[in-house]
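# 3D, please:
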Amino acid sequence: MAHQGASRLVDELATTLLGAPLPLSVRCWDGSESVVDGAPTLVVRNRRALRRLVHAPGELGLARAYVSGDLDVEGDLYAALSFPDDLPSRPALRLDRRTLVHLAGPLLRLGVLGPPPAPPPEEARLRGLHHSLRRDRSAISHHYDVGNDFYRLLLGPSLVYSCAYFPGPGATLEEAQEAKLDLVCRKLGLEPGMRLLDVGCGWGSLALHAAARYDVSVVGVTISAAQAELARRRIADAGLADRVEIRLQDYREVADGPFDAIASVGMAEHVGHAQLPAYASRLHALLAPGGRLLNHAIARGPAAGPDRPDPGSFLSRYVFPDGELQPLATHVGVLEEAGLEVVDVESLRRHYALTCRAWVRNLEEHWEEAVRASSPGRARVWRLYLAGSALAFERHRVGVNQVLAVRPGGEDRLPLRRPEWSRSG
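Prediction:
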């Protein structure tokens, strides 16, 4: 085993960042390597990978190196992402000045020191007031307007970009996504002639399902131009243009209520903690008395208090700029404070872990096509993000919940006993 040159420096840096030896094999651009039997291999392709880490110590530097292709992983990506959980304490991933001074000699000898490399073009740089209409449109465009062809490969024919609902361990992703769409419609109690508002309607899959299967009229709103364009085409192709309207519109701009039911699936994460009360109040105002709201959102644990996104995190810079996750109690609280009655809560955490793993398989099976449909960096962002998300759901770091609420007044159509939502019909 060779263990000199760049690989030795990588191990020293890793030990400093992690507080423990790196439990991965390492192979560097100069041919040096260190081997850990049975472990995935961290491939450091050039000096620029380490230079990124020197100038942005921690998660941001690692993210830039991976997205740019300067850093790679060979072998089981899930295992490579899992090892920090097995360390005595979760590392802070920070290099202090004293450590950098100590390593200055090796860094100089290997030609690592130099000006900071430009960030990959996939990195978001938003401007303006947080969660203003203009900035939110930019944030949503960064995530969703990356190419409908890319999302077709990633999500499959359903084009549903939220947690699926697996009827059993052998169910396909498509079966599970159809089951989730039907679950939402049943919880909302949709009946022919009703009017449904789909907030954050994506590529129109829920609107299509509700109109075709439940004979309702649907208004779907999104602030992604790419989503709106494809959703309208899908609806026209299905012959449902007379029952489904897709608008390029923020939910705050909807003014033609009331609606008999409102679905918000995978959208509340974009709202921001400070805006959640206004979000809940707006949906309450748009809902008819007796109408139902289903709020489906990812949630994090309550221990750390309100989320304040780290501007230097991988998720903030590359995946969901300005996205904020809140505890389940926060979602329930703001709905109740807005005057809604919460009548049912269901956790889908295990289902989202399965969903993310299925999306990673889709991406890996269509890798070259996905790269052509977006960019190498964008495909790497999504592979890292979804694999990490699968582990986060599996290890209880985050969850996802469907909260069903009713606006008091009007006809009370809820059954006296809790229905078995998982059963159709």
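
# please count neighbours and contacts with C-alpha atoms only from this point.
Fine.

# any chance you could map the helices in the stretch 301-425 of the chain?
Assigned by DSSP state H, counting those that start in this stretch, the stretch 301-425 of the chain shows helices spanning 314, 328-337, 349-365, 367-373, 376-394.

# please point out which parts of stretch 84-92 sit buried.
Under the neighbour-count criterion of 16 or more other CA atoms under 10 Å, stretch 84-92 has residue 84 buried.

# and residue 109, how many neighbours?
Residue 109: 11 surrounding residues under other CA atoms under 10 Å.

# the spatially closest residue to residue 215 that is not a sequence neighbour: what's it in contact with?
Excluding its sequence neighbours, the residue lying closest to residue 215 (CA to CA, 6 or more residues apart in numbering) is residue 192, at 4.7 Å. By CA atoms under 8 Å, 6 or more residues apart in numbering, the residues touching residue 192 are 214-216.

# and residue 192, how far is that from residue 28?
Per CA to CA, to the nearest Å, residue 192 is found 63 Å from residue 28.

# one more: residue 224?
If you go by CA to CA, the gap between residue 224 and residue 28 works out to 41 Å.

# settle it for me: which of these two has more neighbours?
The residue with more neighbours, out of residue 224 and residue 28, is residue 224; 25 against 20, by other CA under 10 Å.

# so that one touches residue 144, yeah?
Yes - assessed by CA atoms under 8 Å, residue 224 is found in contact with residue 144 at 6.5 Å.

# follow-up on the earlier one: I'd like the contacts of residue 192 written out as CSV, with secondary structure, neighbour count and distance to residue 335 added.
Putting the contacts of residue 192 into CSV (DSSP: H, G, I helix; E, B strand; the rest coil; neighbours: other CA atoms under 10 Å; distance: CA to CA, whole Å) gives the following:
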residue, secondary structure, neighbour count, distance to residue 335
214, helix, 18, 26
215, coil, 17, 28
216, coil, 21, 25
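
# and the next helix or strand past the helix or strand encompassing residue 183?
Counting by DSSP states H and E, the element that carries residue 183 is helix 173-187. As assigned by DSSP H and E, the chain's next helix or strand after helix 173-187 is strand 195-199.

# next up, for comparison:
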Amino acid sequence: MADAAQRLTTLAEELLSTPLPVRIRAWDGSEAGPPGAPVLVIRDRKALRRLLWKPGELGLARAWVAGELDIEGDLYEALGVLAGLIWERDDEAKGSVHPLRDPALRAAARELLKLGGPLPPPPAPAEELRRHTGPLHTKRRDKESISHHYDVGNDFYALVLGPSMVYSCAYFPDESATLEDAQRDKLDLIARKLELGPGQRLLDVGCGWGSMAIHAARQYGVQVTGVTLSTEQAAYARKRIAEEGLTDRIEIRVQDYRDVCDGPYDAISSIGMAEHVGSVQYAEYAADLYALLKPGGRLLNHQIARRPVGDEGAYQVDEFIDRYVFPDGELAPVGRTVELLEEAGFEVRDLESIREHYALTLRHWVARLEKNWDAARRMVTPGRARVWRLYMAASALSFERNKIGVNQVLAVRPESSGTSGMPLRARVWSERSA
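The predicted structure follows:
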């Protein structure tokens, strides 16, 4: 077989009714497709068997993680041209027709079977998390999901995130700024929005590797309690805090936010954590944080949002993200988040969209991963490194194309009199204090 690439190109163009925007290089050394286009490399024909067994995103994801599929050339360009053919199709069409139920697809399946060899496909890559059973967002299930994503090695995260160890959207003054400066500015922006000051108590929900806690204690003199479900994050954060000489100001707990009961706090920060809460649990999340705040206290909720599409009760799970990246994670439209916070008793006082900043942040992370690719593969597994590279690059494009966004919602628990404690002129935090 020395014409696999041409056969696959012809087959794809017949099914898509459009020229294929990438070049294909097959396992037999053959190539076909437009010269100069990004190259989709099919290293092993087992990738085709995966697609036969799981048409659509999950089959492609398994082949990518296993190293059977690769891209040569600009990863962002390749993902951009492929997105319209794979990830951005209408939900009604996406994965809705199995090859055995459609004549054209049956013919395509027969051709793929000739090229890929007999079923069944190879086992799923070891990096894939098997689907959970039972109710969503129990404390045990959430801990397992968090561990899958965050307990993959602090050295790996340090390689990708850099010295700041902040795993959320940075805040860039301009595109030339360094990632470190932008992450520092993000932490400081949150501290100013919360109006932190000496003697206050801050609860940092989903505290990660302790960066917000350290910044708040060191720069603003507050007492901080940080909670995380990741044992590796907690160990790393405690070590950093000890090195900074801040053990008297910061406590890090391996604890579910639902088990925190030592309020009231003057302020709460939740930075990139609420995406893990889930729609079935979000009302309780909002109520719990409200109860932990003193009257007049502020909440800063920093959260990724999806665009509202169709029935808001029918969230469409991204199979690649659910199996390989953020198990049980859910994105809600920002309007729904605001609604649930206000139903819990909060008064929402400010909302800032910073999605362009997340695209820049992700491109920095991808660049760091690619620069240190061999080391990253040794720190985790080759498959895990491939997962992170794909999901971060694809996410950067999603933010750039306004498919998803990220917002900082500032809310206050009003005094019984209705007083908010907010200044008459909002956004006094827009300028750094001296």
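
# picking up where we left off before, mean deviation of the helix holding residue 183 of structure 1 from structure 2?
Superposed on structure 2, helix 173-187 of structure 1 shows a mean distance of 0.3 Å to its aligned residues (mean CA distance after the TM-score superposition for structure 1).

# swap in stretch 380-393 of structure 1?
Relative to structure 2, stretch 380-393 of structure 1 is 0.4 Å off (mean CA distance after the TM-score superposition for structure 1).

# hmm, who's touching that stretch?
For stretch 380-393 of structure 1, using CA under 8 Å, 6+ apart, the contacting residues are 66-67, 77-78, 81-82, 315, 318-319, 349-350, 352-357, 359-360, 363-364, 398-399.

# just the buried residues from these, in ChimeraX please.
To isolate the buried members of the contacts of stretch 380-393 of structure 1 in ChimeraX, using 16+ other CA under 10 Å:
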select :66,67,77,82,315,318,319,349,350,352,353,354,355,356,357,359,360,363,364,398,399
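
# in the helix or strand that contains residue 10 of structure 2, what's buried?
Element membership for residue 10 of structure 2, per DSSP H and E: helix 4-16. Neighbour-count burial for helix 4-16 of structure 2, counted by 16+ other CA under 10 Å, picks out 4-11.

# how much does it stray from structure 1?
Aligned to structure 1 and superposed, helix 4-16 of structure 2 gives a mean residue distance of 3.4 Å (mean CA distance after the TM-score superposition for structure 1).

# give me the contact list for that helix.
Under CA under 8 Å, 6+ apart, the answer for helix 4-16 of structure 2 is 19-20, 24-28, 30-33, 85, 104-105, 108, 115.

# drop anything exposed from the residues you listed.
Buried members of the contacts of helix 4-16 of structure 2, counted by 16+ other CA under 10 Å: 20, 24-27, 31-33, 108, 115.

# okay, and which of those residues map to helices?
The helices, defined by DSSP state H, take in 108, 115 from these.

# now, which of the contacts of helix 4-16 of structure 2 sits nearest residue 137 of structure 2?
residue 85 (32.8 Å; CA to CA).

# the strand ranked longest in structure 2 versus helix 355-371: what angle between them?
Longest strand in structure 2, counting residues (DSSP state E): strand 293-306. Angle, strand 293-306 of structure 2 to helix 355-371, by axes from the mean of the first three to the mean of the last three CA atoms, to 10 degrees: 70 degrees.

# where do the helices sit along the stretch 1-150 of structure 1?
5-18, 47-55, 59-68, 77-82, 97-102, 104-109, 133-144, 148-155.

# what's the average distance of the fourth one to structure 2?
I take that to be helix 77-82 of structure 1. Looks like 0.7 Å for helix 77-82 of structure 1 (mean CA distance after the TM-score superposition for structure 1).

# so that helix matches what in structure 2?
Alignment of helix 77-82 of structure 1 against structure 2: residues 75-80, by TM-score structural alignment.

# need the residues that contact that stretch.
22, 38-39, 71, 393-394, 397.

# farthest pair within these?
Farthest apart among the contacts of stretch 75-80 of structure 2 by CA to CA are 39 and 397. That separation is 18.6 Å.

# where along the stretch 201-350 of structure 2 do the strands fall?
For the stretch 201-350 of structure 2, the strands defined by DSSP state E, counting those that start in this stretch cover 201-205, 223-228, 250-254, 265-271, 293-306, 347-353.

# out of the ones you listed, nearest to residue 235 of structure 2?
strand 250-254 (8.7 Å).

# matching residues in structure 1 for the closest one?
Using TM-score structural alignment, strand 250-254 of structure 2 lines up with residues 244-248 of structure 1.

# tell me how far that stretch lies from the chain's centre.
From the chain centre to the centre of stretch 244-248 of structure 1 is a distance of 23 Å (CA atoms, centre = their mean, to the nearest Å).

# then stretch 6-19 of structure 1?
The chain centre lies 30 Å from the centre of stretch 6-19 of structure 1; the measure is CA atoms, centre = their mean.

# what's the answer for stretch 230-237 of structure 1, then?
24 Å.

# so which bits of it are buried?
Quick answer for stretch 230-237 of structure 1 (16+ other CA under 10 Å): 230-232, 234-235.

# I'm done for today, thanks for sticking with me.
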